[in-house]
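Sequence and predicted structure, then a few things I'm wondering about:
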Amino acid sequence: MHKAFLSLGSNLGDRENNLIQAVEEIEKNADIKITCASCIYETDPVGYIDQDRFLNMAVAVETSLSPLKLLEELQRVEKLLKRTREIHWGPRTIDIDILIFDDLEISLAQLVIPHPRMFERAFVLIPLMDLCRDEDLPTEKLRDYIDKCTDKNGVVMYKKFELGN
């Protein structure tokens, strides 16, 4: 089994329900098991800022899928939840990114692991901290990255998330 960390975000429609539906859809795949979920955070948009605030969270998964097969499955979930790609970093019903997959480093046109901008984004790192145990990810290093993020003041706890709700 492989261990991966995913980031989920939504700022269109019922943002919280979009996250819940995405988690439920991911859990339906017999080759993926969500082992832990972060709290949900409300966050300012980054990049393209003329849009509504996001809800973001992170999940840890165990999977027998390869990185590309996991990406394919996550894109299926995005499509099911009506994700469109009209504006780069623009509004979306759901966005699911693979942040880390085991200790792999991958650089392909369709997939880069670790996620190339994750260490610059508090809206990714703060939820990820919720999942951290030092054996998975070095918490001290994550805190250092968060301290350097310019968007950290725009990340606010929205609500706790319990798997199976």
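Looks like it arrived, so ask away.

CA only for contacts and neighbour counts going forward, please
Fine.

residue ranges of the helices in this structure, please?
15-28, 67-80, 122-131, 139-148 (DSSP state H).

Name the stretch among these that sits most buried.
helix 122-131 (a mean of 23; mean count of other C-alpha atoms under 10 Å).

Contact partners for residue 139?
Contacts for residue 139 (C-alpha atoms under 8 Å, 6 or more residues apart in numbering) come out as 129, 132-133.

Could you export those residues as a markdown table, including distance to residue 37?
Formatted as a markdown table, the contacts of residue 139 follow (distance: C-alpha to C-alpha, whole Å):
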| residue | distance to residue 37 |
| --- | --- |
| 129 | 11 |
| 132 | 11 |
| 133 | 13 |
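
sorry, back to before: determine which of the helices of the chain approaches residue 102 most closely.
Each of those has some distance to residue 102 by C-alpha to C-alpha; the shortest is helix 67-80, at 9.6 Å.

Grab the nearest non-local neighbour of residue 95.
Nearest non-adjacent residue to residue 95, counting by C-alpha to C-alpha, 6 or more residues apart in numbering: residue 9, 5.1 Å away.

can I assume that neighbour is in contact with residue 53?
No - the pair residue 9 / residue 53 is not scored as a contact, 10.1 Å apart, by C-alpha atoms under 8 Å.

Those two - which one has more neighbours?
Relative neighbour count places residue 9 above the other of residue 9 and residue 53, with 28 against 19, counting by other C-alpha atoms under 10 Å.

roughly how far apart are that one and residue 80?
15 Å (C-alpha to C-alpha, to the nearest Å).

what's the answer for residue 134, then?
Distance from residue 134 to residue 80, by C-alpha to C-alpha: 35 Å.

Could I get the contacting residues of the residue nearest to residue 84 when sequence neighbours are not counted?
Using C-alpha to C-alpha, 6+ apart and skipping residues adjacent in sequence, the residue nearest residue 84 is residue 92, 6.6 Å away. The contact partners of residue 92, taken as C-alpha under 8 Å, 6+ apart, are 10-12, 83-85.

Put this next to the first one:
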Amino acid sequence: MNTAYLSLGSNLGNRFEMLQDAVRMLQEKPNLKVTQISSVYETDPIGYTEQATFLNIVVEIQSYLSAEKILLICLDTEQTLGRIREFRWGPRCIDLDILLYNDENIESEKLTVPHPRLHERGFVLVPLMELVPQGIHPLTGVSFSEYAEGQKEGVHVWKTIDGVDAFVRLES
């Protein structure tokens, strides 16, 4: 069984419902189980800053699927929910990224794991540390908490979550 961590974010439309819909879609996939979910964080945009704030979560999944198959599920989920890629770091109704896949280092034309900017993004590190508080970056050996120092500004708990099932049933 493989363990992967996915980052989900939204800053268009009903951001919370979009995250819920994405988690529901992941749960419905055969051979994939969402086993943990972080709190929901409201975060300032990075890169292109002239846009609305994001809601972000990190989920842990267990699966026998390869990282490449999980990537296809993520891309299909984004497309089904209406994601349009206008420009890099622009507004989006939903975004799913594979952060970690076991402790593997994967570099292919379509996929890089660990996510290449994982250690630079407080909006990913802070919710990830909820799920793996003693987590270590598999390539650098540096703890996620060390990377997160100085990157917590603009990352605020928006809603505390009590498990995956509770998350998908919450009213927005």
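All right, it came through fine. Predicted, not measured: the structure shown is a model, and the values here were computed from it.

Now the TM-score, please.
After superposition, the two chains reach a TM-score (TM-score structural alignment, normalised by the length of the first structure) of 0.93; 161 aligned residues with a C-alpha RMSD of 1.4 Å.

Among the helices of the first structure, which comes closest to residue 109 of the first structure?
helix 67-80 (11.2 Å).

what's the mean gap between that closest one and the aligned bit of the second structure?
Helix 67-80 of the first structure differs from its equivalent in the second structure by a mean of 0.6 Å after superposition (mean C-alpha distance after the TM-score superposition for the first structure).

Just the residues contacting that helix, thanks.
22, 25-26, 94-98, 101, 111.

what's the matching range in the second structure for that helix?
Here helix 67-80 of the first structure aligns to the second structure at residues 67-80, judged by TM-score structural alignment.

Would you pull up how far the matching stretch lies from the middle of the chain?
13 Å (C-alpha atoms, centre = their mean, to the nearest Å).

Now do the residue lying farthest from the centre of the second structure against residue 68 of the second structure, distance only.
The outermost residue of the second structure, judged against the average C-alpha position, is residue 50 (21.6 Å), by C-alpha atoms, centre = their mean. Separation of residue 50 of the second structure from residue 68 of the second structure (C-alpha to C-alpha) stands at 33 Å.

if we can go back for a sec, so what's the residue nearest to residue 95 of the first structure up against?
Residue 9 of the first structure touches 19, 54-57, 94-96, counting by C-alpha under 8 Å, 6+ apart.

Now tell me what touches stretch 10-26 of the second structure from outside.
8-9, 32-34, 52-57, 73, 77-78, 81, 91-95, 167-168, 172.

how does it look with 7 Å?
8-9, 52-56, 77, 91-95, 167-168, 172 (C-alpha atoms under 7 Å, 6 or more residues apart in numbering).

and that stretch, which stretch of the first structure?
Under TM-score structural alignment, the match for stretch 10-26 of the second structure is residues 10-26.

What number of residues are in the vicinity of residue 14 of the first structure?
11.

Please report how far it lies from residue 160 of the first structure.
In terms of C-alpha to C-alpha, residue 14 of the first structure sits 17 Å off from residue 160 of the first structure.

Same check on residue 92 of the first structure?
From residue 92 of the first structure to residue 160 of the first structure the distance is 22 Å (C-alpha to C-alpha).

How about residue 53 of the first structure?
18 Å.

For the first structure, which segments count as strands?
2-10, 32-37, 40-43, 54-63, 95-101, 106-107, 112-113, 155-159 (DSSP state E).

Quick one: these as a markdown table, columns for distance to residue 149 of the first structure too.
Shown next, in a markdown table, are the strands of the first structure (distance: least, C-alpha to C-alpha, whole Å):
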| stretch | distance to residue 149 of the first structure |
| --- | --- |
| strand 2-10 | 17 |
| strand 32-37 | 22 |
| strand 40-43 | 13 |
| strand 54-63 | 16 |
| strand 95-101 | 17 |
| strand 106-107 | 24 |
| strand 112-113 | 20 |
| strand 155-159 | 11 |
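
so which of those gets nearest residue 122 of the first structure?
Nearest to residue 122 of the first structure, of those and by C-alpha to C-alpha, is strand 155-159 at 7.0 Å.

Outside of stretch 142-162 of the first structure itself, list whatever touches it.
37-44, 119-123, 125.

which one of these sits closest to residue 1 of the first structure?
Nearest member of the contacts of stretch 142-162 of the first structure to residue 1 of the first structure, counting by C-alpha to C-alpha, is residue 37, at 18.4 Å.
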